[in-house]
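Engineer: sequence and predicted structure, then a few things I'm wondering about:
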Amino acid sequence: MAGKNIVYFDLETQRSFGDVGGFANKDKMGISVAVTYSTARGTYEIYPENEMDRLGEELVRADLVVGWNHIQFDYPVLQPYIFHTLADQTINLDMMLDLETKLGFRLKLDSVASASLGTGKTADGLDALRWWQEHKKTGDFAPLRKIAEYCAYDVKVTKCVHEYALEHGLLKYDDRNGGIAEVEVNWT
């Protein structure tokens, strides 16, 4: 992977599935903030809603985009903002979808992160929705900063999970019986 630009990616929405009439209407959810981490740049980048075209450019230029359920969730949410058809114009590793193929069920990022890395997420998407409402109501920047921090942390967790998998050739996850199970992966 040396020399390749891997871009880790996540976004937060303005509205919930309930707000937009269900899962089929992901394109109506809106984006409050998106965050990437680029291995070429070595830094995180925070994208407000008015910079989604710049985000699209970064994703298309990446050698590999790594995310958690980004193909079936984040890309459809992002699509109304950008010209590119992202799934067709990017090279992707959707870790959740790959694990679902291997295991036959979906895992939460938190389950894999806590079992593999010993650390979980700091908040959840409902917090981010609440912070967005607060920002819209007050115009205050602080809730927007909270969303960006939460989203950046998710990107960091995604990156750490991917790096763990590359190093160990497997991921651990919390199984349904309160134990920890392992699944082999080959993402090199």
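Structural biologist: In hand now; what should we look at? Numbering: from 1, shown residues only.
Engineer: only C-alpha atoms from now on, for both contacts and neighbour counts.
Structural biologist: OK.
Engineer: and the closest residue to Asn25 other than its chain neighbours, how far is that from Tyr81?
Structural biologist: Leaving aside its sequence neighbours, Asn25 sits nearest to Phe17 (Cα to Cα, 6 or more residues apart in numbering; 7.5 Å). Using Cα to Cα, to the nearest Å, Phe17 is found at 18 Å from Tyr81.
Engineer: I'd assumed Tyr37 was in a helix, is it?
Structural biologist: No - residue state for Tyr37 (DSSP: H, G, I helix; E, B strand; the rest coil) corresponds to strand; a helix is not indicated.
Engineer: which helix in this structure runs the most residues?
Structural biologist: helix 142-168 (DSSP state H).
Engineer: how about it: buried residues?
Structural biologist: 143-144, 147-159, 161-162, 164-166 (16 or more other Cα atoms under 10 Å).
Engineer: cool, stretch 180-188 as well?
Structural biologist: Residues of stretch 180-188 classed as buried: Val185 (neighbour count, 16+ other Cα under 10 Å).
Engineer: again with stretch 121-140
Structural biologist: Quick answer for stretch 121-140 (16+ other Cα under 10 Å): 121, 125, 128-129, 131-135.
Engineer: looking at those residues, which is nearest Ile71?
Structural biologist: Taking Cα to Cα as the measure, Ile71 sits nearest to Gly125 out of these, at 17.6 Å.
Engineer: and the closest one, what does it touch?
Structural biologist: Listed by Cα atoms under 8 Å, 6 or more residues apart in numbering, the contact set of Gly125 reads Glu12.
Engineer: what is the burial count for Met29?
Structural biologist: Neighbourhood size, Met29 [other Cα atoms under 10 Å]: 22.
Engineer: now do the strands in the chain.
Structural biologist: Ranges of strands within the chain are 6-13, 31-38, 43-48, 64-67, 92-94, 170-174, 180-184, based on DSSP state E.
Engineer: check it against this one:
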Amino acid sequence: MTDTIVFDLETKKDFAEVGGREHLEKLEVSVLCAYSYLSDKFYAFEEKDLGRFETMLASAGKVVGFNIKGFDLPVLRPYFKLDPLALPVLDLMDEVVSGVGFRVSLDNLCQTTLGAAKSAHGLDAVRWYREGKIEEIKKYCTDDVRLTRDLYEFGKTNGHVLFLSRDQAGRVAIPVRWGVLGARDGGLKKILEEAFARKKSVEIDYVTRSSDRPDPLRKTRLVDIYKLDGDFFEGFCHLRKSPRIFKIERVLAAKLTALPYEIPGEAQTKLL
């Protein structure tokens, strides 16, 4: 059985000390913490122990983290024989950006989704390293791994995570597909196009944007598509029993049914 590893790392130096973000490989690892699903244990590695972590990664079926493609994995490259960027990686940051269109901090996501905040920040860990407080770094890094794991689990179960919007629009749901088997964006669009062309109802797994409603954000809906328009489609929602506009990026999965439909005359006139 292959393992799923969730990890995070802290560095000895900050960006100012190494000449900017383009020199990630010079930051040097102070502490790396990981969670193994196979053993159900947390691990803390200091720089001298990173070879043991490389062994864990080599047999992992999935490596999970937050912004690890853009930060953690490049930082690790000087330490490993294997190429960290070639690993089977699920970067939660990438999924969030894909779902909402911009970066959202781990702290925002965890506070809004889980009701749990980060215990410190990366620059605190750099300062602690200078002060020789390695155990403080291990505790903070382990806390971040736990938050990342819990965020991953929430998204896998619910098909979305939540963040507090920058424009004060309240809590917003971000659809995530890391727990969904089946079509991703390209395949989804083909299914929707086929449903529209053949005039067959389509069953969609859909995440509503607003989290202010009391009912669940993720629902299965049966839709008769009236119009496909770029990133959106319009159709009759059998759940709401009225026409609705849907955003394709909020569809987690879609399944073509054998149920035929016709576009009502008034809807055809409206769509012209």
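Structural biologist: The structure has been received and is ready for your questions. Quick caveat: nothing in here was measured; it's all calculated off a predicted structure.
Engineer: coming back round to it: who has more neighbours out of Phe17 and Tyr81 of the first structure?
Structural biologist: Applying other Cα under 10 Å to Phe17 of the first structure and Tyr81 shows that Tyr81 carries more neighbours, namely 18 against 14.
Engineer: can you find the partner of the more buried one in the second structure?
Structural biologist: Counting by TM-score structural alignment, Tyr81 of the first structure corresponds to Tyr79 in the second structure.
Engineer: and Leu126 of the first structure, by the same measure?
Structural biologist: Leu126 of the first structure maps onto Leu123 in the second structure, by TM-score structural alignment.
Engineer: got it, and Thr43 of the first structure?
Structural biologist: In the second structure, Thr43 of the first structure lands on Lys41 (TM-score structural alignment).
Engineer: residues in contact with the aligned partner of His162 of the first structure in the second structure?
Structural biologist: Superposed on the second structure with TM-score structural alignment, His162 of the first structure falls opposite Tyr152. Residues in contact with Tyr152 of the second structure (Cα under 8 Å, 6+ apart) are 92, 178.
Engineer: and with 10 Å instead?
Structural biologist: By Cα atoms under 10 Å, 6 or more residues apart in numbering, the contact list for Tyr152 of the second structure reads 6, 64-66, 90-92, 146, 158, 160-161, 176, 178-179.
Engineer: do the same with Tyr164 of the first structure
Structural biologist: Taking Cα under 10 Å, 6+ apart as the test, what Tyr164 of the first structure contacts is 113, 116-117, 158, 170-172.
Engineer: tell me, how many residues neighbour the residue opposite Asn67 of the second structure in the first structure once aligned?
Structural biologist: Alignment note (TM-score structural alignment): Asn67 of the second structure maps to Asn69 of the first structure. Asn69 of the first structure is flanked by 20 other residues according to other Cα under 10 Å.
Engineer: which position in the second structure aligns with Trp187 of the first structure?
Structural biologist: By TM-score structural alignment, Trp187 of the first structure lines up with Trp178 in the second structure.
Engineer: where do the helices sit along the stretch 151-272 of the second structure?
Structural biologist: Ranges of helices in the stretch 151-272 of the second structure, per DSSP state H, counting those that start in this stretch, are 185-198, 265-271.
Engineer: distance to Ile204 of the second structure and mean neighbour count added to those, as JSON lines?
Structural biologist: Formatted as JSON lines, the helices of the stretch 151-272 of the second structure follow (distance: least, Cα to Cα, whole Å; neighbours: other Cα atoms under 10 Å):
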{"stretch": "helix 185-198", "distance to Ile204 of the second structure": "9", "mean neighbour count": "16"}
{"stretch": "helix 265-271", "distance to Ile204 of the second structure": "21", "mean neighbour count": "10"}
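Engineer: is it possible to get JSON lines of those helices that adds distance to Glu25 of the second structure?
Structural biologist: Output for those, formatted as JSON lines (distance: least, Cα to Cα, whole Å):
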{"stretch": "helix 185-198", "distance to Glu25 of the second structure": "33"}
{"stretch": "helix 265-271", "distance to Glu25 of the second structure": "55"}
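Engineer: skipping its backbone neighbours, what lies nearest the aligned residue in the second structure for Ser111 of the first structure in space?
Structural biologist: If you follow Ser111 of the first structure across to the second structure using TM-score structural alignment, you land on Asn108. In space, Asn108 of the second structure comes closest to Phe163 once its chain neighbours are excluded; the distance is 5.8 Å by Cα to Cα, 6+ apart.
Engineer: separation between the one you found and Leu188 of the second structure?
Structural biologist: For Phe163 of the second structure, the distance to Leu188 of the second structure - Cα to Cα - is 25 Å.
Engineer: one more: His121 of the second structure?
Structural biologist: For His121 of the second structure, the distance to Leu188 of the second structure - Cα to Cα - is 38 Å.
Engineer: repeat that for Ala86 of the second structure.
Structural biologist: Ala86 of the second structure is 27 Å from Leu188 of the second structure, where distance means Cα to Cα.
Engineer: same check on Lys138 of the second structure?
Structural biologist: Taking Cα to Cα, one finds Lys138 of the second structure at 42 Å from Leu188 of the second structure.
Engineer: same deal with Asp150 of the second structure?
Structural biologist: Distance check for Asp150 of the second structure against Leu188 of the second structure: by Cα to Cα, it reads 27 Å.
Engineer: check Arg77 of the second structure too.
Structural biologist: On the measure of Cα to Cα, Arg77 of the second structure and Leu188 of the second structure end up 35 Å apart.
Engineer: re earlier: if I look at the match of Leu126 of the first structure, how far off is Phe15 of the second structure?
Structural biologist: The value you get for Leu123 of the second structure to Phe15 of the second structure, if Cα to Cα is used, is 10 Å.
Engineer: likewise His160 of the second structure?
Structural biologist: The value you get for His160 of the second structure to Phe15 of the second structure, if Cα to Cα is used, is 32 Å.
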